[in-house]
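Q: what's the 3D shape of this:
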Amino acid sequence: MRILIANDDGYLAPGLAALVKACEGLGQIDVIAPEQNASGTSNSLTLSRPLSVFTAANGHRYVNGTPSDCVHLALTGVLDYRPDLVVSGINNGANMGDDTLYSGTVAAATEGYLFGIPSIAFSQVEKGWGELDAAAAVARELIQQVIAGGLGQPFLLSVNIPNRADALALPRRITRLGRRHASEALIEQRNPRGEPIYWIGPAGDAREAGEGTDFHATANGMVSITPLQVDLTDHAGASYWRQRLLGQPA
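A: As a prediction, this is how the structure comes out:
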């Protein structure tokens, strides 16, 4: 078993170290992670400048780019083999609902999935790395389960784990993505020269968090496991647009 590990919090993040430790003994491990925190970079690839790959004292490699860059470089030449599994995380905070579209943690796993490799993104619900060892134990058990079941067709899973000491004993649910309200207003400040600068406002509250969603599961003390796909096509709305724009029957 050959496992590629990435993240978006950077190669020095506690969550990455915990995930690496969780994977020890499961197979050959390679780590390629961003040099700096790259949260919120989504699936972006760096195309306007060359990228460099460095090796840390512990043997892990890191890239001066995005999480997607890390996995993309790994799979297109940095590694001399094709991994059997890509895992990403453990993220410092949740990746649920609309947040998955922005998440660098999910993006790293998605890049593996786009290359046809089974991939899993792991996140803790709350920031701060509380009860990280317990989250890592959940990650290890889930990885063991998917390996034992066979890694045939590629899949993409986003796992959100409550920050609890008993996380390994919590029930698990297969969930769907909830929805958030729009983000709160931007934050305007002034730089030392008196010019306006802006910060993206905090994420909005959950808007759709009913039973079956990732928000509902974690709020009720469960580990949320959401199968994802990359097909953004609105299949249900295709007939409407066929009629409206092409004059064809619905």
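
Q: switch to C-alpha atoms for all contacts and neighbour counts from now on
A: Noted.

Q: what helices or strands is the longest helix seen in the chain leaning on?
A: When the chain is parsed with DSSP state H, its longest helix is helix 132-148. Helices and strands touching helix 132-148, by 3 or more Cα pairs under 8 Å, 6 or more residues apart in numbering; DSSP states H and E, are helix 14-23, strand 119-124.

Q: tell me the angle the last one makes with helix 132-148.
A: Angle between the axes of strand 119-124 and helix 132-148 is 160 degrees (criterion: axes from the mean of the first three to the mean of the last three Cα atoms, to 10 degrees).

Q: contacting residues for the residue most central in space within the chain?
A: Centroid-nearest residue in the chain, with Cα atoms, centre = their mean: V106, separated by 2.0 Å. Counting by Cα atoms under 8 Å, 6 or more residues apart in numbering, V106 makes contact with 42, 88, 95, 100, 120-121, 158.

Q: Ok, Y198 next?
A: Going by Cα under 8 Å, 6+ apart, Y198 touches 186-189.

Q: Let's compare: structure for the following, please.
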Amino acid sequence: MADTGAPRAPRILISNDDGIQAPGIGVLEEIARQLSDDVWVVAPEVEQSGASHSLTIHRPLRLRQLDPQRFAVDGTPTDSVLLAINHVMKDRRPDLVLSGVNGGSNIGEDVTYSGTIAAAMEATLLGVRAVALSQHLAGRPPDWSTALRWGPEVVRRLLTASWSRNVLMNVNFPAVGPDEVSGIQVVRHGKRKIGDDLHERVDPRGRAYFWIGTLRGEEDVRQDTDVGVVLNGGISVTPLQLDLTHYPTLEPLGELFR
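A: As a prediction, this is how the structure comes out:
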């Protein structure tokens, strides 16, 4: 067949932290298939919300093939992306990793706990561009229609951009209908003050145990933050960097040790 000169569709890897059977990963597959016909799914066997960037190193991992390009891993989001890129897809690595769509936003401090963000982080560390996508809930069941409508456009625009190798993109959809979205804004990482929502209970043997609650308190709703944009009906896009060094402190701190 003659070369048409058309650009090759990207090879896309999908993962998440809600598990291989989560509705959000099905939504993300629909989004990805509007961008490419070469879509792979490698995700945790069960929900791993709050797993952050954890890696399983004290037990073996099992990889279960469900379909020709669909696999489940009995580990974390990080494990899933690591196995996908370095084993399942080792003969031809993905061009893009999409993580999500998470059932719940990942804004403010959420990003430090999020397995959705962690899957994108692992891809970034392995040299693959990555986008994390999440759906804000606002205390009600998720309405995936906004992500379905706007997700392909957001990812298409991001694919036309270039960004540093140590950067991933964090996208959050608001809890409004697709026709109510106020726009797409590129904004900084905001703040949601973590509360103390601990629930102490007693098991049938008389021993105390605890549930960690929603951990939500005071929120920064300024419009130049991801928190403010999403809570006011917009789609937020935030570049996150893996280099956690606080450079303004680096030089003066170094002076103390000369």
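
Q: Got a TM-score for the pair?
A: Counting by TM-score structural alignment, normalised by the length of structure 1, the TM-score of this superposition works out to 0.91. Behind it: 245 aligned residues with a Cα RMSD of 2.0 Å.

Q: before we move on, back to that, have a look at how far, on average, the next helix-or-strand element following the longest helix of structure 1 is from structure 2.
A: Later in the chain than helix 132-148 of structure 1, the nearest helix or strand by DSSP states H and E is strand 156-161. Overlaying structure 2 shows strand 156-161 of structure 1 at a mean distance of 0.5 Å from the equivalent residues (mean Cα distance after the TM-score superposition for structure 1).

Q: which other helices and strands contact strand 156-161 of structure 1?
A: Looks like strand 156-161 of structure 1 contacts helix 104-114, strand 119-124, helix 214-219, strand 223-227 (3+ Cα pairs under 8 Å, 6+ apart).

Q: if we compare the ones you listed, which one ends up closest to N64 of structure 1?
A: helix 104-114 (14.1 Å; Cα to Cα).

Q: Now do that closest one: which range of structure 2 does it align onto?
A: Aligned by TM-score structural alignment, helix 104-114 of structure 1 corresponds to residues 115-125 of structure 2.

Q: Quick check: the matching stretch compared with structure 1, mean distance?
A: Averaged out, stretch 115-125 of structure 2 is 0.6 Å away (mean Cα distance after the TM-score superposition for structure 1).

Q: tally of neighbours for the corresponding residue of structure 2 for H60 of structure 1?
A: Using TM-score structural alignment, the equivalent of H60 of structure 1 in structure 2 is R70. Around R70 of structure 2 there are 17 other residues, counting by other Cα atoms under 10 Å.

Q: Relative to L240 of structure 2, how far out is the nearest residue in space to R70 of structure 2 that is not next to it in sequence?
A: Spatial nearest neighbour of R70 of structure 2, excluding adjacent residues (Cα to Cα, 6 or more residues apart in numbering): V41 at 4.7 Å. Look at V41 of structure 2 and L240 of structure 2: by Cα to Cα, to the nearest Å, they are 23 Å apart.

Q: Neighbour count for those two, which is higher?
A: More crowded of V41 of structure 2 and L240, by other Cα under 10 Å: V41, with 27 against 17.

Q: Now which residue in structure 1 aligns to that one?
A: Match for V41 of structure 2 (TM-score structural alignment): V31.

Q: so its match touches N58, yeah?
A: No: under the criterion of Cα atoms under 8 Å, V31 of structure 1 makes no contact with N58, lying 10.2 Å away.

Q: that older thread, tell me which residues touch the match of V41 of structure 2, please.
A: 4-6, 20, 60-62.
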